[in-house]
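Undergrad: structure for the following, please:
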Amino acid sequence: MHGPALSGWLSMVLCSVTGAYCLLRTRSGTEGERGAARAEALMGFGMAAMALPAAVLTPPAWSWAVYAVVFGAASLRALTGARGGAHHVHHLVGSLAMVYMALAMAPGLSGGAHTAHGAHGAGASAGGVPLLTGALLVYYALYVLYAAGRLIPVAAASPGLPAGPSGGGPGLSWGTRPELALACRLTMGMAMFAMLLTM
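TA: Now for the predicted structure:
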């Protein structure tokens, strides 16, 4: 993305750490949980690569097509599981958002992000922000608030009391702690919101 270098580095580090933790989560849990962790790891590493400041490494022109193909395939996979609940739908929205950002940033397709997002055509709102970007910003803002709201009771649990249904007990390993998985999803939601703002 074309944001300031410091925010790009921060997003890259956060998304890389999140992707690495999601890979750790693929070693435990049910098959459904491992599949969700693999999808989240792909999202984290993909977002980290997109957030890398252009001053450090200018991606080749074909890299945006690779992003679009990889996350297009992830979208199809998420679509097949979309009946499995809201979390699968969230994966679908995230994968489609990555395809959208890759296509918007690709040189030669509507002139890249600057032309595509500066145009006042049929796909843009009156202020110049494309309707799809605005809808994704609203979705991720609401998702971040939702995820943070679910995380607060877990963090506020007293140390001497047993954890609630979403909290982790003392015997859980790092890879199976639900509050850490939720914190990773919150981090990726905030990073996605920040990346969409820079388009």
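
Undergrad: please make it C-alpha for all contacts and neighbour counts, starting now.
TA: OK.

Undergrad: hmm, M199 is touching A97, no?
TA: No: at 11.9 Å, M199 and A97 do not qualify as touching, with contact defined as CA atoms under 8 Å.

Undergrad: G72 is in what secondary structure piece?
TA: helix 63-80 (DSSP states H and E).

Undergrad: who touches that helix?
TA: Residues from elsewhere that reach helix 63-80 (CA atoms under 8 Å, 6 or more residues apart in numbering): 39, 46, 88-89, 91-93, 95-96, 98-100, 102-103, 105-106.

Undergrad: helices along the protein, start to end?
TA: 5-25, 31-51, 63-80, 86-105, 112-118, 131-155, 178-197 (DSSP state H).

Undergrad: run through the neighbouring helices and strands of the shortest one.
TA: In terms of contact count using 3 or more CA pairs under 8 Å, 6 or more residues apart in numbering; DSSP states H and E, helix 112-118 is assigned the packing partners helix 86-105.

Undergrad: in a markdown table: the helices of the chain, plus mean neighbour count and distance to G171.
TA: Converted to a markdown table, the helices of the chain look like this (neighbours: other CA atoms under 10 Å; distance: least, CA to CA, whole Å):
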| stretch | mean neighbour count | distance to G171 |
| --- | --- | --- |
| helix 5-25 | 20 | 16 |
| helix 31-51 | 21 | 19 |
| helix 63-80 | 18 | 32 |
| helix 86-105 | 21 | 26 |
| helix 112-118 | 18 | 48 |
| helix 131-155 | 16 | 16 |
| helix 178-197 | 20 | 13 |
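
Undergrad: now the other sequence, so there's something to compare against:
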Amino acid sequence: MHGPASPGWLLVALCAATGAYCLLRMRSADEGQRRAAGGEALMGFGMAVMAVPAAVFTPPRWAWAAYAAVFGAAALRALWAARSGAHHLHHLVGASAMVYMAVVMAASSASPRAGAGHTHGGGSGVPFLTGVLLLYFATYVLVSGVRLLPVGGGAAGGVAWGDRPELVRACRLSMGIGMLAMLLTM
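TA: Reported below is the predicted structural model:
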């Protein structure tokens, strides 16, 4: 991603930690929880790799096609799974956003001028699809943040720490923040 190195490394750390937590959630006894955690782990680690500052590592051009293929497959899986639950639509949007960012990054790495691929023809401003994705993820982050606010005395009791709903929401919130940050740096 384009942008300063320090925030880039913070984003890498946030996404990698989220991906690692999601891997731990895959040990849940609940099959639905395991499936969602697997997709979220893929997103977390994929976002971490994509967020490595370009000053440190510039992936080869073929890597962006690999990103697009992996997250395109994840988007198709989420589309198929969306038949049974609304949260899979969010996974579809997230995976599609990753495909979009990979395509934009491939175009900008192929262009002779740095950053010229993102403005689509040299115009100024934010491309329409980037703006729509920014709006979606900003709304998602705000709604997810509100859902984390405590509303009453329900104790976690015997629920395993990987299955606790507030931790799952915090994981999803941090990935939404990461996606928002990545879209802002494009």
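
Undergrad: what's the TM-score here?
TA: Comparison of the two superposed chains (TM-score structural alignment, normalised by the length of structure 2) gives a TM-score of 0.92, and 185 aligned residues with a CA RMSD of 1.9 Å.

Undergrad: any chance of JSON lines for the helices of structure 1, columns distance to A124 of structure 1?
TA: Formatted as JSON lines, the helices of structure 1 follow (distance: least, CA to CA, whole Å):
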{"stretch": "helix 5-25", "distance to A124 of structure 1": "26"}
{"stretch": "helix 31-51", "distance to A124 of structure 1": "23"}
{"stretch": "helix 63-80", "distance to A124 of structure 1": "21"}
{"stretch": "helix 86-105", "distance to A124 of structure 1": "13"}
{"stretch": "helix 112-118", "distance to A124 of structure 1": "8"}
{"stretch": "helix 131-155", "distance to A124 of structure 1": "5"}
{"stretch": "helix 178-197", "distance to A124 of structure 1": "15"}
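
Undergrad: closest one to A163 of structure 1 among those helices?
TA: Taking CA to CA, helix 131-155 is the member of the helices of structure 1 nearest to A163 of structure 1, at 7.5 Å.

Undergrad: report the angle between the closest one and helix 86-105.
TA: Put simply, helix 131-155 of structure 1 runs at 140 degrees to helix 86-105, going by axes from the mean of the first three to the mean of the last three CA atoms, to 10 degrees.

Undergrad: helix 131-155 of structure 1: how far from the chain's middle?
TA: 11 Å (CA atoms, centre = their mean, to the nearest Å).

Undergrad: tell me which other helices or strands it touches.
TA: Looks like helix 131-155 of structure 1 contacts helix 178-197 (3+ CA pairs under 8 Å, 6+ apart).

Undergrad: with structure 2 superposed, average distance for the helix it packs on?
TA: Compared with structure 2 after fitting, helix 178-197 of structure 1 deviates on average by 0.5 Å (mean CA distance after the TM-score superposition for structure 1).

Undergrad: picking that back up, the helix holding G72 of structure 1 vs helix 31-51, what angle?
TA: 160 degrees.

Undergrad: distance from helix 63-80 of structure 1 to the middle of the chain?
TA: Put simply, helix 63-80 of structure 1 sits 13 Å off its chain's centre (CA atoms, centre = their mean).

Undergrad: any idea how far whatever residue of structure 2 lines up with F193 of structure 1 is from F137 of structure 2?
TA: Matched by TM-score structural alignment, F193 of structure 1 corresponds to L180 in structure 2. L180 of structure 2 sits 6 Å away from F137 of structure 2, going by CA to CA, to the nearest Å.

Undergrad: now the equivalent of A141 of structure 1 over in structure 2: how far from M179 of structure 2?
TA: The alignment partner of A141 of structure 1 in structure 2, by TM-score structural alignment, is A138. Relative to M179 of structure 2, A138 of structure 2 is positioned 9 Å away (criterion: CA to CA).

Undergrad: same check on V159 of structure 2?
TA: 29 Å.
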